[in-house]
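[1] Have a look; sequence and predicted model below, questions after that.
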Amino acid sequence: MTRDLTPIVVNLDIGDTNRTIVIASAYFAGDGPMTPPAEVQELIQYCSRLRLPLLLGCDANAHHITWGSTDINFRGECLLEYLTTTDLEVLNVGTTPTFVTKSRSEVLDITLVSSSLRDHIKDWRVSAEPSLCDHRIIEFKLDSIKYNRPERRVPGKTDWELYNTNLENNLNYLSLNGKPHHLDLEQDSQAVTRAINEAFDSSCPVTSERPVKDAPWWNTHLSKLRSKVRHLFNTAKRDGN
């Protein structure tokens, strides 16, 4: 990991197998000596050597019509030439700018992926949602990932009439089969607890939980504030203040 490169290793269920993949974010400095930077090339070589699929999002600062830029510059030519020597493919679709200011817009951000992972990436797009910086948010889906939702019983969905009936039957069964002179209160309390739990389980269905939103506290007011901050940021950048 460096200031301009952050890779992580994750294990995901893709298709019918569990696979180890590398996901990384990188910045290619516009005044750097080479494109991509040496540390990025080392990461690509490392993944290739260990046969680890790589998903790389990068601010490439390079123009090429291959990933939707309006023109081709020297950095773009160098980067594309390098990519042809690797197993990486460009995921970018269309020509929607990924870098936008009041005076300029261009495609500078590229998403790269190993060919073995290519078919599992779906719906790549540039989001129109404000991002609080000059670069737009890029979204896509990693397909065929198994997600097993946690299961639990929701008390609010309990059939209480059925619960009362089941509990009464369970307690009646205990009274018929119990020992009238039994003095083990701990054992009796456990039997009653089981009767209550069994009545609840049989009258409250098991349901799968839905994934919780990443930011359940986010709202329209915050969206407006974020847009305002973005506007002020761009103004300050233009004015040098």
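    Happy to help now that I have it.

[2] contacts, neighbours, all on C-alpha from now
    OK.

[3] Now do Ile110 against Ala26, distance only.
    Per CA to CA, to the nearest Å, Ile110 is found 10 Å from Ala26.

[4] which residues are common contacts for the two?
    Residues touching both Ile110 and Ala26 by CA atoms under 8 Å, 6 or more residues apart in numbering: 57-59.

[5] Could you point out which of those residues is nearest to Asn164?
    For these, the minimum distance to Asn164 (CA to CA) is 57.1 Å, reached by Gly57.

[6] And for the closest one, nearest residue in space, chain neighbours not counted?
    Nearest residue to Gly57, sequence neighbours excluded (CA to CA, 6 or more residues apart in numbering): Thr111, at 4.5 Å.

[7] now the shared contacts of Ile110 and Ala26 as JSON lines including secondary structure?
    JSON lines is the format used below for those (DSSP: H, G, I helix; E, B strand; the rest coil):
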{"residue": "Gly57", "secondary structure": "strand"}
{"residue": "Cys58", "secondary structure": "strand"}
{"residue": "Asp59", "secondary structure": "strand"}
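
[8] Just the buried ones among those, please.
    For those, a burial check counting by 16 or more other CA atoms under 10 Å picks out 57-59.

[9] From these, pick the one nearest Ile121.
    For these, the closest approach to Ile121 (CA to CA) belongs to Gly57, at 13.0 Å.

[10] hang on, Val229 in a helix?
    Yes - membership of Val229 in a helix is supported by three-state DSSP.

[11] And it, how close does it get to Arg152?
    Remark: distance between Val229 and Arg152 (CA to CA) = 42 Å.

[12] Just give me the neighbour total for Asn18.
    12 (other CA atoms under 10 Å).

[13] any idea how far it is from Leu171?
    47 Å.

[14] where exactly do the helices run in the chain?
    38-50, 74-83, 115-118, 160-177, 185-203, 220-239 (DSSP state H).

[15] Tabulate the ones you listed (a markdown table), appending mean neighbour count and distance to Trp124.
    Output for those, formatted as a markdown table (neighbours: other CA atoms under 10 Å; distance: least, CA to CA, whole Å):
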| stretch | mean neighbour count | distance to Trp124 |
| --- | --- | --- |
| helix 38-50 | 14 | 22 |
| helix 74-83 | 16 | 19 |
| helix 115-118 | 17 | 11 |
| helix 160-177 | 15 | 47 |
| helix 185-203 | 15 | 44 |
| helix 220-239 | 13 | 23 |
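
[16] Those: which one's closest to Lys141?
    Using CA to CA, the helices of the chain put helix 115-118 closest to Lys141, at 11.2 Å.

[17] Alongside the first one, take a look at this:
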Amino acid sequence: MKLRVLIVDDDPAVREPFAAAVEASDDMQVIGLAATLAEGRHLLHNARPDVMLVDLGLPDGDGSELIKEAQRALPDCEAMVVTVFGDEAHVLAAIEAGATGYLLKDATPAEIVDQLRVLKAGGSPINAVIARQMLRRSAAWAQAERSSQESADGNAADDAGLLSPREREVLQLCAKGYSYEEIAPLLNVSRHTVTSFVKRIYRKLQVHSRTEAVYEARRMGLLRD
């Protein structure tokens, strides 16, 4: 089945080339174009896309609000931000809202299509500049976590019930290096179900990547080595 794509951007000079590139591919189709947050919400609920390309700076609100709504109403829908905003505040807000990809608008339409395939395969496309910012933040976060390790260990018993048995099982397989496509048949579920488990794990552990999730789960005693 073709990947069903919703594009939400108020600039037609950006929106239309992205749409044309998606339609030109063999494995994707555009199921909606929106120029406002309100239009995006309408199409989210009525067209039910597999993935959204979302700009953050919309005329009637922040694109992160649409991403949050998708998480609640359509958890299998992936959201990839394509925006001019590369500062940490916007990046973190989008990721916390549930975005699984973050690109800047200097990406070409062809590159966007390629990154949609990466997203579909279980990856998290991210602009190199943004990735460097997040790595720096993660390093600072890890240092702070190490400094509080002793006190955190005292709460290990309370953390034991944080993840459900199936979420632990998914995370254990992620820690062993299995891809989402490989995990799905092992657990007899769809890839989208695996993705939903991973999103819930990220929210519960308050992390933004597989590496951070595995690190945090091991620190809390939720994973076996």
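    Arrived safely, thanks for sending. Please read all numbers here as calculations on a predicted model, not as lab measurements.

[18] Can you pull the TM-score for these?
    Remark: TM-score between the superposed chains equals 0.27 [TM-score structural alignment, normalised by the length of structure 2]; 92 aligned residues with a CA RMSD of 5.0 Å.

[19] Pretty sure the residue nearest to Gly57 of structure 1 sits against Leu88.
    No - judged on CA atoms under 8 Å, Thr111 of structure 1 makes no contact with Leu88 at a distance of 9.7 Å.

[20] Next, the buried residues of the lengthiest helix in structure 2.
    The longest helix of structure 2 (DSSP H) is helix 128-147. Under the neighbour-count criterion of 16+ other CA under 10 Å, helix 128-147 of structure 2 has 130, 134 buried.

[21] List the first helix or strand encountered after it toward the C-terminus.
    helix 149-153 (DSSP states H and E).

[22] list the helices and strands that following helix packs on?
    Helices and strands touching helix 149-153 of structure 2, by 3 or more CA pairs under 8 Å, 6 or more residues apart in numbering; DSSP states H and E: there are none.

[23] ok now that helix, how far from the chain's centre?
    With CA atoms, centre = their mean, to the nearest Å as the basis, helix 149-153 of structure 2 stands 29 Å off its chain's centre.

[24] sorry, back to before: what about the residue nearest to Gly57 of structure 1, how many residues close to it?
    Neighbourhood size, Thr111 of structure 1 [other CA under 10 Å]: 22.

[25] ranges for the helices of structure 2?
    In structure 2, the helices defined using DSSP H lie at 12-24, 37-47, 63-73, 88-97, 109-120, 128-147, 149-153, 156-159, 165-175, 180-187, 191-205, 210-219.

[26] Which of those helices sits closest to Leu6 of structure 2?
    Nearest to Leu6 of structure 2, of all those, is helix 37-47, at 7.7 Å by CA to CA.

[27] ok, residues contacting that closest one?
    6, 8, 31-34, 58-63, 66, 69-70, 73.

[28] wait, which of those is closest to Lys120 of structure 2?
    Once CA to CA is applied, the member of those that ends up nearest Lys120 of structure 2 is Leu6, at 14.0 Å.

[29] Leu66 is in contact with Ala94 of structure 2, correct?
    No - with contacts counted by CA under 8 Å, Ala94 of structure 2 stays clear of Leu66, the gap being 10.0 Å.

[30] Please tell me how far Val5 of structure 2 sits from Asp62 of structure 2.
    Plainly put, Val5 of structure 2 is 19 Å away from Asp62 of structure 2 if you go by CA to CA.

[31] Kindly report the same for Arg137 of structure 2.
    Taken as CA to CA, the span from Arg137 of structure 2 to Asp62 of structure 2 is 23 Å.

[32] Likewise for Leu3 of structure 2?
    Leu3 of structure 2 is 25 Å from Asp62 of structure 2, by CA to CA.

[33] quick one on the thing from earlier: out of the helices of structure 2, deepest packed?
    For those, the largest average neighbour count (mean count of other CA atoms under 10 Å) is found in helix 63-73, namely a mean of 21.

[34] report the angle between the axes of it and helix 37-47?
    Put simply, helix 63-73 of structure 2 runs at 20 degrees to helix 37-47, going by axes from the mean of the first three to the mean of the last three CA atoms, to 10 degrees.

[35] Could you check the angle helix 63-73 of structure 2 makes with helix 191-205?
    110 degrees.

[36] helices or strands next to helix 63-73 of structure 2 in the packing?
    helix 37-47, helix 88-97.

[37] Show me what the last one is in contact with.
    Taking CA under 8 Å, 6+ apart as the criterion, the residues outside helix 88-97 of structure 2 that touch it are 64-65, 67-68, 71, 81, 85, 102, 130, 133, 208.

[38] what's around Val126 of structure 1, how many residues?
    Neighbour number of Val126 of structure 1 under other CA under 10 Å is 20.

[39] Quick check: nearest residue in space to it, chain neighbours excluded?
    Sequence neighbours aside, Ile138 is the residue nearest to Val126 of structure 1 in space, at 4.6 Å (criterion: CA to CA, 6+ apart).

[40] from what I can see the one you found touches Ile110, true?
    No - with contact defined as CA under 8 Å, Ile138 of structure 1 does not count as touching Ile110 (9.3 Å).

[41] Comparing the two, which shows the higher neighbour count?
    Using other CA under 10 Å as the criterion, Ile138 of structure 1 and Ile110 rank with Ile110 on top: 21 against 17.

[42] now that one: how far from Asn166 of structure 1?
    In terms of CA to CA, Ile110 of structure 1 sits 61 Å off from Asn166 of structure 1.

[43] now swap in Ser189 of structure 1 and tell me
    18 Å.

[44] gap between stretch 167-183 of structure 2 and the chain center?
    On the basis of CA atoms, centre = their mean, stretch 167-183 of structure 2 sits 17 Å off its chain's mean C-alpha point.
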